[in-house]
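> no letters, just coordinates:
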């Protein structure tokens, strides 16, 4: 059954000190089914934060790995695996079953993609040791495009699982490339539902927008989602924290309501 999740990255940011203790209060106000927990680099070496979150009684089906892991993987830096091991332990501790990974990321992006291809199997084995399904996300690219990279991963790992992000696809002008029934059924296990308001590869516009604030054709996208009988989860990631640190709960709830309407 579909669940609608909210990324903790939409709620706790630098603007409110990334204060994880705010999460239970937000959970009471959000009309959703649970959280996708974003891991931050500042949490490494502090298992207390993860234990604290685990003790809050929150529903956390999914964990988003710390984004710099993908950069370290691209650089061939062994520290990537230490960080990933921490993220897996964190996911297991909070009761998550699915991991979202930026397999490539940052300025290095996909410029050393052979390294990312080699790393995937090792990362998946670590995740499975902790009872987790690893999904690679269609992250924006500097050299190629997300769908081209997903297809290369599929060639190397025919049973691979993906998280698909609508904003990332729209940024590269390739949202319609996901409308492939065989590819979808084999690989898509999780969805990030975000809007994008710029043109193709407009780096100045790479903000994560609320549904309807950009130019993603959600009518067509959700029509295909329904056609596929998708029963996985949806995560909203739209940044919702004001410069003063206040969270726009109403705007997030509007997003959740729109998704419910699309999948009804």
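Sure, I can see it. Source: prediction; values computed, not measured.

> drop to CA atoms for contacts and neighbour counts, all remaining ones
OK.

> burial count for residue 202?
11 (other CA atoms under 10 Å).

> quick one, what contacts it?
residue 171 (CA atoms under 8 Å, 6 or more residues apart in numbering).

> could you do residue 193 as well?
Contacts of residue 193 by CA under 8 Å, 6+ apart are 165, 166, 167, 211, 234, 235, 236, 237.

> not including adjacent chain positions, what is the nearest residue to it?
Excluding the flanking residues, the one nearest residue 193 by CA to CA, 6 or more residues apart in numbering is residue 236, at 5.3 Å.

> before we move on, the earlier item: same list (the contacts of residue 193) but as TSV, adding neighbour count, distance to residue 249 and secondary structure.
Conversion of the contacts of residue 193 to TSV gives the following (neighbours: other CA atoms under 10 Å; distance: CA to CA, whole Å; DSSP: H, G, I helix; E, B strand; the rest coil):
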residue	neighbour count	distance to residue 249	secondary structure
165	23	22	strand
166	22	22	helix
167	26	21	helix
211	23	14	coil
234	23	17	strand
235	24	15	strand
236	29	12	strand
237	24	13	coil
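
> mind putting the residues you listed into TSV with distance to residue 134?
As requested, those are exported to TSV (distance: CA to CA, whole Å):
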residue	distance to residue 134
165	15
166	19
167	21
211	26
234	16
235	16
236	19
237	19
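
> nearest to residue 221, out of these: which one, please.
Checking the contacts of residue 193 against residue 221 by CA to CA gives residue 166 as the nearest, at 8.6 Å.

> take the one below as the second:
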């Protein structure tokens, strides 16, 4: 059964101090099926405490999003930087295994600097995959925004590593005006060969590569056509899960639970409609 998953990043962020303990208050109020836990770089000195906290909650956490800046070390290059990236990713993998995750998401590049030497990122992929697999995790590479374009990176990764697995993010794709590539026949290998094992569902309200407008919007708060998206994904036969990452808190850190639950309800309506259309 497909699960509607909420990213913990939708609940905790800078305005509420990234206080992971707030999850105990917020999560039981949400009408979703589970959570994708996202690791922050400021938490490395609290890993053991956070892990104990998460396991004590009994939350269903099938996916972990590794800390986003790990591969910036790879982009900078050099053995010392590579060792640091591996050290940090190892911490993320151990944490993911401990909290019961099955998949781990990685930003193999991360924004404006991390694909400036993509040959480094390309070479590092099998190292990270092997590390993830040692912890019983499936590694998923996200189509993260970058200076070049994420789809060309995916294609190059696929050519080198034909069994690679991805997570497709709607906002990240639309930022580069690449959402329509998901529907294009020349990219049908993505779903025909089962390379996309997860979807991040976020709306986007900005323009092409609009670096000043990267806010993660909830479903139907931007300009993405989600009716088309869910219908197409259903048509491909995808039966996996969807993580919703749209920000649920305001500038004071207060979380609007009702808005998040309304989003999950709309997502289920889209999925139901897609099932009827494709049935």
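Done, it's in. Just so it is clear, the structure is predicted and the values come from calculations on it, not from any experiment.

> out of the contacts of residue 193 of the first structure, flag the one nearest to residue 2 of the first structure.
Closest to residue 2 of the first structure, out of all of the contacts of residue 193 of the first structure and judged by CA to CA, is residue 234, at 7.3 Å.

> what does that closest one align to in the second structure?
Under the alignment (TM-score structural alignment), residue 234 of the first structure maps onto residue 242 of the second structure.

> ok, and the residue lying closest to that match once chain neighbours are set aside, which helix or strand is that part of?
The spatial neighbour of residue 242 of the second structure that comes closest, neighbours along the chain excluded (CA to CA, 6+ apart), is residue 199 at 5.0 Å. Using DSSP states H and E, residue 199 of the second structure sits within strand 196-201.

> equivalent analysis for residue 260 of the second structure, please.
helix 257-278.

> so how far is that helix from its chain's centroid?
19 Å (CA atoms, centre = their mean, to the nearest Å).

> now it: buried residues?
257, 260, 261, 263, 264, 267, 270, 271, 273, 274, 275 (16 or more other CA atoms under 10 Å).

> do stretch 22-42 of the first structure as well
Buried residues in stretch 22-42 of the first structure (16+ other CA under 10 Å): 23, 27, 30-40.

> between these, which is closest to residue 121 of the first structure?
residue 39 (21.4 Å).

> does the closest one touch residue 62 like I think?
No: if you go by CA atoms under 8 Å, residue 39 of the first structure and residue 62 don't touch, sitting 11.0 Å apart.

> tell me the centre residue of the second structure?
residue 200 (5.3 Å; CA atoms, centre = their mean).

> quick check: the aligned residue for the residue nearest to residue 242 of the second structure in the first structure?
That one, residue 199 of the second structure, aligns with residue 191 by TM-score structural alignment.

> show me what contacts the residue nearest to residue 242 of the second structure?
Per CA under 8 Å, 6+ apart, neighbours of residue 199 of the second structure: 167, 168, 169, 170, 241, 242, 243.

> same question, residue 178 of the second structure
So, once contact is read as CA under 8 Å, 6+ apart, residue 178 of the second structure ends up touching residue 151.

> which position in the first structure pairs with it?
Per TM-score structural alignment, residue 178 of the second structure is aligned with residue 174.

> quick revisit: I'd say the residue nearest to residue 193 of the first structure and residue 6 touch.
Yes: between residue 236 of the first structure and residue 6 a contact is recorded at 5.0 Å, counting by CA under 8 Å.

> next one: the closest residue in space to residue 53 of the second structure that isn't next to it in sequence from residue 34 of the second structure, what distance?
Nearest non-adjacent residue to residue 53 of the second structure, counting by CA to CA, 6+ apart: residue 21, 7.6 Å away. Per CA to CA, to the nearest Å, residue 21 of the second structure is found 17 Å from residue 34 of the second structure.

> quick one: the strands in the second structure, in order.
4-7, 34-38, 63-65, 103-106, 138-142, 166-169, 196-201, 242-244 (DSSP state E).

> so where in the first structure does the fifth one end up aligned?
Using TM-score structural alignment, strand 138-142 of the second structure corresponds to residues 133-137 of the first structure.

> check the mean deviation of the matching stretch from the second structure.
Superposed on the second structure, stretch 133-137 of the first structure shows a mean distance of 0.2 Å to its aligned residues (mean CA distance after the TM-score superposition for the first structure).

> and the contacts of that stretch?
97-103, 124, 127-128, 160-165, 189-190.

> how close does residue 65 of the second structure get to residue 245 of the second structure?
Counting by CA to CA, the gap from residue 65 of the second structure to residue 245 of the second structure is 11 Å.

> how many neighbours does the residue mapped onto residue 118 of the first structure from the second structure have?
Superposed on the second structure with TM-score structural alignment, residue 118 of the first structure falls opposite residue 123. Using other CA under 10 Å, residue 123 of the second structure has 13 other residues around it.

> so where do the helices sit in the second structure?
Along the second structure, counting by DSSP state H, helices occupy 23-26, 47-57, 72-76, 79-98, 118-134, 150-160, 170-175, 189-192, 226-235, 257-278.
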